[in-house]
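*Asks:* pasting the structure only:
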């Protein structure tokens, strides 16, 4: 596998990757799903297949920082419901990467980014409608509560929804490290508030991303040269995580999501048209 190394990059390319790594840290502790912009940057600067392997350790570093920040707010029953289906999705995604060449992966990442942008728009509108409904309910949950699945954890529809989102999330995270918007939509539809959302997603992606390492290494997407580049880029994840932790209670969520969606669409179109 022809992975990229630190020495292959121009100054502008390295600056773009460093910014993408900082955004990973920010998204993990503030706005989950914002790292789709990082995905687009990595895939634009690096070969598409190689970019997924190089980005993975950077994401894991962000996951570790998110877990350290929000570890008390995870909702484990939700995680255990998702993991079996996610495993199926990761396996399907691995088989896809065995078959697909760089051009197919690049196109797939572009399509996934555009799909996730549409999903994010739909999810935000659903969340706004849910917030309006909860505003009229005097028993509205606190910001740190971890809500259960709105369909009922024991209902058939709830199980079907968890399996569907789990398989799609596992596939998109294996093929393009783009499972964030899928899981964001699931957690919001299950009624999670901000801290419960961040804590549950932090543990989810740490466990899933670590489990993907053997698959990525077996496909040749991670090797000693790529890890050297990762070691440099991880330095930029840390300030991004601290910035996210500072901003999570201050950020204008609606404006930021609009910027993320716009950047994601531009990145997806760039990958499809290049």
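*Replies:* Cool, the structure landed. These numbers come from a predicted model, not from an experiment.

*Asks:* going forward, measure contacts and count neighbours with C-alpha atoms only.
*Replies:* Fine.

*Asks:* Point to the residue nearest the middle of this protein.
*Replies:* residue 180 (2.9 Å; Cα atoms, centre = their mean).

*Asks:* Surely that residue touches residue 38?
*Replies:* No. Shown here, residue 180 and residue 38 do not form a contact pair, counting by Cα atoms under 8 Å, at 11.9 Å.

*Asks:* ok so, going back, nearest residue to the residue nearest to the centre of the chain in space, please, no chain neighbours.
*Replies:* residue 33 (4.7 Å; Cα to Cα, 6 or more residues apart in numbering).

*Asks:* Over to residue 197?
*Replies:* residue 187 (6.5 Å).

*Asks:* burial of that neighbour, as a residue count?
*Replies:* 25 (other Cα atoms under 10 Å).

*Asks:* do residue 183 as well
*Replies:* There are 24 residues near residue 183, going by other Cα under 10 Å.

*Asks:* my guess is it contacts residue 164, does it?
*Replies:* No. With contacts defined as Cα under 8 Å, residue 183 does not count as touching residue 164, sitting 10.8 Å away.

*Asks:* In the protein, where's the longest helix?
*Replies:* helix 102-135 (DSSP state H).

*Asks:* Going by neighbour count, which residues of it are buried?
*Replies:* By neighbour count on 16 or more other Cα atoms under 10 Å, the buried set for helix 102-135 is 105-117, 119-120, 123-124, 127.

*Asks:* take a look at this one as well, against the first:
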């Protein structure tokens, strides 16, 4: 048993630190991968239940660092779409084809990056028109739904927010506010579905310091990396996470 616990923490500690760095500094697009890593050493449902309180702790730690620096209109639009998405995810949790949703969101994420790179590749000038409010509402719905079923709400949020060409910290602060609200909303139906157990909550207590460490590192890295490199890294993370979603869905 001790050996199994050691293997669990070998995977869990870096996964949780990674989630903290991603959410604390780089828009949370890749944070969902932490649940995927945990799913290698525990049941998928247990991995989701383990990660949610830790994600909420990271949100709270990052909120102070970015307080009031978000784009409130864009954040509220994604939250307004996200809350019904959470309810939809809770309603369809047992029946939803999560793999099909992973492929769809992954394709949108990768396609968006390619679209943004058209000008740099010399194919066509990148359009400067932000996505519409209607598209933002649909993105919010996808944020809430995919966040509920797999903690993978980061890519659809990034697609909308990046289209607005926000400044680096405005973009980051917006993601922190959005997922703080969305993750709080997810906690009640997660509890109602019986996903939280005494064991998962005890493990969360042990992993909490690593979540806070990751959030602190993420905030530090956010402020030390130039804006150009920040968005380059954000596009890389969006491509990687989108590709991972497609791979998971097809596999």
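*Replies:* It's in. Note that this is a predicted model, so its numbers are computed, not measured.

*Asks:* tm score of chain vs chain?
*Replies:* For this chain pair, the superposition-based TM-score is 0.81 by TM-score structural alignment, normalised by the length of structure 2; 240 aligned residues with a Cα RMSD of 3.1 Å.

*Asks:* about what we covered before: now for the residue nearest to the centre of structure 1: which residues touch it?
*Replies:* 32, 33, 35, 36, 169, 173 (Cα atoms under 8 Å, 6 or more residues apart in numbering).

*Asks:* distance of the second one from residue 264 of structure 1?
*Replies:* Think residue 33 of structure 1. Using Cα to Cα, to the nearest Å, residue 33 of structure 1 is found at 10 Å from residue 264 of structure 1.

*Asks:* Equivalent analysis for residue 7 of structure 1, please.
*Replies:* With Cα to Cα as the criterion, residue 7 of structure 1 and residue 264 of structure 1 are 28 Å apart.

*Asks:* do the same with residue 215 of structure 1
*Replies:* Distance check for residue 215 of structure 1 against residue 264 of structure 1: by Cα to Cα, it reads 26 Å.

*Asks:* Which of these two has more residues huddled nearby?
*Replies:* residue 264 (27 against 20).

*Asks:* Which residues does the helix or strand where the more buried one lies contact?
*Replies:* Per DSSP states H and E: residue 264 of structure 1 is located in helix 253-273. With Cα under 8 Å, 6+ apart as the test, helix 253-273 of structure 1 has contacts from 31, 34, 36-37, 40-41, 43-44, 106-107, 109-114, 117, 120-121.

*Asks:* what about 7 Å?
*Replies:* Helix 253-273 of structure 1 is contacted from outside by 34, 36, 37, 40, 44, 106, 107, 110, 111, 113, 114, 117, using Cα atoms under 7 Å, 6 or more residues apart in numbering.

*Asks:* With stretch 80-95 of structure 1 instead?
*Replies:* Under Cα under 7 Å, 6+ apart, the answer for stretch 80-95 of structure 1 is 162, 163, 166, 167, 168, 169, 170, 171, 174, 175, 215.

*Asks:* can we see that at 8 Å?
*Replies:* 159, 162-175, 212, 215.

*Asks:* How about stretch 243-250 of structure 1?
*Replies:* With contacts defined as Cα under 8 Å, 6+ apart, stretch 243-250 of structure 1 is touched by 25, 26, 27, 28, 29, 30, 31, 69.

*Asks:* Could you do stretch 116-133 of structure 1 as well?
*Replies:* Taking Cα under 8 Å, 6+ apart as the rule, stretch 116-133 of structure 1 contacts 181, 182, 185, 188, 189, 261, 264, 265.

*Asks:* and it, how far from the chain's centre?
*Replies:* Here stretch 116-133 of structure 1 is found 17 Å from its chain centre; the criterion is Cα atoms, centre = their mean, to the nearest Å.

*Asks:* now the helices for structure 1?
*Replies:* So, for structure 1 - with DSSP H - the helices run 11-29, 36-45, 48-70, 76-99, 102-135, 156-176, 180-189, 194-218, 224-247, 253-273.
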